[in-house]
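Visitor: sequence and computational prediction follow.
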Amino acid sequence: MNHGGEQGDTGDVALTAISLDISEYRYPGVDDARKICGREYDRFLAGHKDNPYTIFTHVSESDFVELDRAGFRRLDYNTSCRKLAITTPTAPHEEAGTRFSALLTLKAQEMGVWRLLSSRGSTTMETQERKKEPDASWGPRQRYSETNIKWPSVVLEVAFSEPEDKVKDNAWWWLYRSNRTVLKVITIDIKRESGNVYVTLWERGAAPSRQHPRPEARAVSTLNIFRGQHGNPARLEGTDIALPFKDMLLRDPDPGHGEGDFIFSQAELLEIAENVWADMGLAS
């Protein structure tokens, strides 16, 4: 499967995977950074660049805090090389993330466990080398009230017009750099040119070893949604996405109380894709 280089332990904001069509700017301060992001966003919308990133160099940790407080979103910061990638949210990106999160909320409510969940949203998580925001994240409420653990147990990453390697690397970082606290990652990978949508559930693969210090994340299940063209219906390949209850709430489900895995059916995920296509101006 090739939906997925943060290299080594440094991460480098996965810049090796997204550097083919990106100009880098020396960080100029919040106000000018906002103008630059606006220009890059306009270029992306006009089709003059193929990704939604803006990269700044020479960004200090205090600069990162200032940008975060100023309302910049989707920040991915490498502390060692002092580079910051800002992903400009787009309508298809936000549509997919918002609808998937709402669907998860509905399923938690139907099982009567919504009050037991903590919705962590895009809370920034950090390691020694990197600070990163997910598109959405969740974990058991009890974990955060009774322990010092800040990481979620489940993360959602949405990609719109992003390289496949970066999608996989983002999943890898959450799974292997969270001290084993992130148990599952869902990625929704939207391709701008074709409109195809790839939904994947990831988990850790092999444990790191001397021979294999960076093992691959493992795709547990995948649903590929190919947009129909010329009046043809969409074509689906793969399975429902079954997010284990235990990985979300860190305990076994109680079937007697209606608890079970969070099942995202092919029909539900197709509906999300159809809304994404509408935002892209594409007929389904």
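Guide: Cool, got the structure. Residues are numbered from 1 along each chain as shown.
Visitor: rest of the way, CA atoms for contacts and neighbours
Guide: OK.
Visitor: name the helix or strand for Thr222, please.
Guide: strand 218-226 (DSSP states H and E).
Visitor: show me which residues of that strand are buried.
Guide: Arg218, Ala219, Val220, Ser221, Thr222, Leu223, Asn224, Ile225, Phe226 (16 or more other C-alpha atoms under 10 Å).
Visitor: ok, so of those residues, who is nearest Arg141?
Guide: Val220 (25.3 Å; C-alpha to C-alpha).
Visitor: now do that closest one against Trp173, distance only.
Guide: According to C-alpha to C-alpha, to the nearest Å, Val220 and Trp173 sit 16 Å apart.
Visitor: format the buried residues of strand 218-226 as CSV; extra columns: distance to Asp12.
Guide: As requested, the buried residues of strand 218-226 are exported to CSV (distance: C-alpha to C-alpha, whole Å):
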residue, distance to Asp12
Arg218, 22
Ala219, 23
Val220, 27
Ser221, 28
Thr222, 27
Leu223, 29
Asn224, 29
Ile225, 31
Phe226, 32
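Visitor: all helices of the stretch 51-200 of the chain, in order?
Guide: 61-69, 91-111, 141-146, 164-176 (DSSP state H, counting those that start in this stretch).
Visitor: just send the ones you listed back as JSON lines, with mean neighbour count too.
Guide: Below are the helices of the stretch 51-200 of the chain laid out as JSON lines (neighbours: other C-alpha atoms under 10 Å):
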{"stretch": "helix 61-69", "mean neighbour count": "14"}
{"stretch": "helix 91-111", "mean neighbour count": "18"}
{"stretch": "helix 141-146", "mean neighbour count": "13"}
{"stretch": "helix 164-176", "mean neighbour count": "23"}
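Visitor: helix, strand or coil for Asn201?
Guide: No, residue 201 isn't Asn; it's Leu. strand (DSSP: H, G, I helix; E, B strand; the rest coil).
Visitor: put this next to the first one:
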Amino acid sequence: MEQDNMDDSSYLDFDGPFLTNLPPSIRRYTYHGEQQFSNIFESESSTNSELILFHASKETIEALFNPDQETPIAKLCSSFDTKERLFLITMPSKPHSATIRGDDRGKQPDHGWGPRRRARGEPDSPSVVLEVAYSESNSKSNSDVRFWLNPNEGNANICLTLQIHKSRPEIRIEKWERRQGRIYRSEVTYITKKGDHSNVTHHPINIPFESLLRRPSERGERDIEFSRGQLVEIAETIWETQGW
């Protein structure tokens, strides 16, 4: 079931900022070489920083993120933009998927899925992606959504964002798609907990078969649905690590 009564805040423009609109809480540095990067990385590791933003020339970024010769820095990078001359480092806590490149930008999803076998000419990128945010702002999540749903960049069909609240047992899941040439938030689900009771505001979350596999379904094939019970199970696993 889709929520069609949303206002204009449910839409994003493809041409919005990618990395320039990140919150001021993210530390910013100018890149001056691998040794300086290593010193900053080690220093920030001891402060529980989750993201670091670096400014560098277009030529430096292209060299660091050359797909034919992956550098140690590239393995730590979650996003880059040669036009904005910025690259974003995510402090490692879990493995990431491969970097997907657009014309001027690149990004790694937290998780991504797509057809195992692709027809000739189909994009070698996930059709459905998930971005998980623990302390990131809406501006960071929105820039991720723009990248993944832009046909010239991530070219995904669906982008799911899962935002974990730091100070209370609350998880917000948003489902974003392309609609009439714009990026549209088609579903919003809140999972909350009070005492021993968990509440889910909107379920199931539906992933259409054709959006995932990039082909029409055949007999016996159907959409993927995340039921209330499955969503609560995901939330409880997260809350257990948070101590709720």
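Guide: Good, I have the coordinates. Not measured: the values here are computed from a predicted model.
Visitor: give me the TM-score for this pair.
Guide: The TM-score (TM-score structural alignment, normalised by the length of structure 2) is 0.81; 232 aligned residues with a C-alpha RMSD of 3.0 Å.
Visitor: what does Leu76 of structure 2 correspond to in structure 1?
Guide: Under the alignment (TM-score structural alignment), Leu76 of structure 2 maps onto Arg73 of structure 1.
Visitor: residues in contact with that match?
Guide: By C-alpha atoms under 8 Å, 6 or more residues apart in numbering, the contact set of Arg73 of structure 1 is Ile86, Thr87, Thr88, Pro89.
Visitor: swap in Arg99 of structure 1?
Guide: Counting by C-alpha under 8 Å, 6+ apart, Arg99 of structure 1 has contacts Ile272.
Visitor: would you mind finding the match for Glu187 of structure 2 in structure 1?
Guide: Checking TM-score structural alignment: Glu187 of structure 2 goes with Ser221.
Visitor: Asn199 of structure 2 too?
Guide: Checking TM-score structural alignment: Asn199 of structure 2 goes with Arg235.
Visitor: now do Phe226 of structure 2
Guide: Using TM-score structural alignment, Phe226 of structure 2 lines up with Phe264 in structure 1.
Visitor: tell me the spacing between the residue sitting nearest the centre point of structure 2 and Gln69 of structure 2.
Guide: For structure 2, Glu131 is the residue whose C-alpha lies nearest the centre (C-alpha atoms, centre = their mean; 2.9 Å). Going from Glu131 of structure 2 to Gln69 of structure 2 by C-alpha to C-alpha gives 26 Å.
Visitor: next: Asp110 of structure 2.
Guide: From Asp110 of structure 2 to Gln69 of structure 2 the distance is 22 Å (C-alpha to C-alpha).
Visitor: residue contacts, the match of Glu187 of structure 2?
Guide: Contacts of Ser221 of structure 1 (C-alpha under 8 Å, 6+ apart): Thr200, Leu201, Trp202, Gly238, Thr239, Asp240, Ile241, Ala242.
Visitor: now which of the residues you listed would you call buried?
Guide: Thr200, Leu201, Trp202, Asp240, Ile241, Ala242.
Visitor: skipping adjacent residues, who's closest to Asn218 of structure 1 in space?
Guide: Careful, residue 218 of structure 1 is Arg; it's not Asn. Gly205 (4.9 Å; C-alpha to C-alpha, 6 or more residues apart in numbering).
Visitor: ok so that neighbour is a helix residue?
Guide: No. Under three-state DSSP, Gly205 of structure 1 falls outside any helix and is assigned coil.
Visitor: wait, it sits on Lys184?
Guide: No. Contact criterion C-alpha atoms under 8 Å: Gly205 of structure 1 and Lys184 do not qualify, at 11.2 Å.
Visitor: compare neighbour counts for those two and give me the winner.
Guide: For Gly205 of structure 1 and Lys184, the more surrounded residue by other C-alpha atoms under 10 Å is Lys184, and the numbers stand at 24 against 16.
Visitor: and the more buried one, what's its match in structure 2?
Guide: Counting by TM-score structural alignment, the partner of Lys184 of structure 1 is Ile158.
Visitor: list the contacts of that match.
Guide: Counting by C-alpha under 8 Å, 6+ apart, Ile158 of structure 2 has contacts Ser127, Val128, Val129, Leu149, Lys175, Trp176, Glu177, Arg178, Ser211.
Visitor: columns distance to Ser43 of structure 2 on top of those, output as CSV?
Guide: CSV is the format used below for the contacts of Ile158 of structure 2 (distance: C-alpha to C-alpha, whole Å):
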residue, distance to Ser43 of structure 2
Ser127, 37
Val128, 35
Val129, 31
Leu149, 35
Lys175, 36
Trp176, 36
Glu177, 39
Arg178, 40
Ser211, 42
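Visitor: before we move on, the earlier item: for the match of Phe226 of structure 2, what are its contacts?
Guide: Listed by C-alpha under 8 Å, 6+ apart, the contact partners of Phe264 of structure 1 are Asp240, Ile241, Ala242, Leu243.
Visitor: nearest residue to the last one in space, please, no chain neighbours.
Guide: With C-alpha to C-alpha, 6+ apart as the criterion, Leu243 of structure 1 has its nearest non-adjacent residue at 5.0 Å, and that residue is Phe262.
Visitor: and the one you found, how many neighbours?
Guide: Using other C-alpha under 10 Å as the criterion, Phe262 of structure 1 is surrounded by 18 other residues.
Visitor: for the aligned residue in structure 2 for Ile22 of structure 1, give its distance to Pro67 of structure 2.
Guide: Mapped onto structure 2 by TM-score structural alignment, Ile22 of structure 1 lines up with Ile26. Going from Ile26 of structure 2 to Pro67 of structure 2 by C-alpha to C-alpha gives 27 Å.
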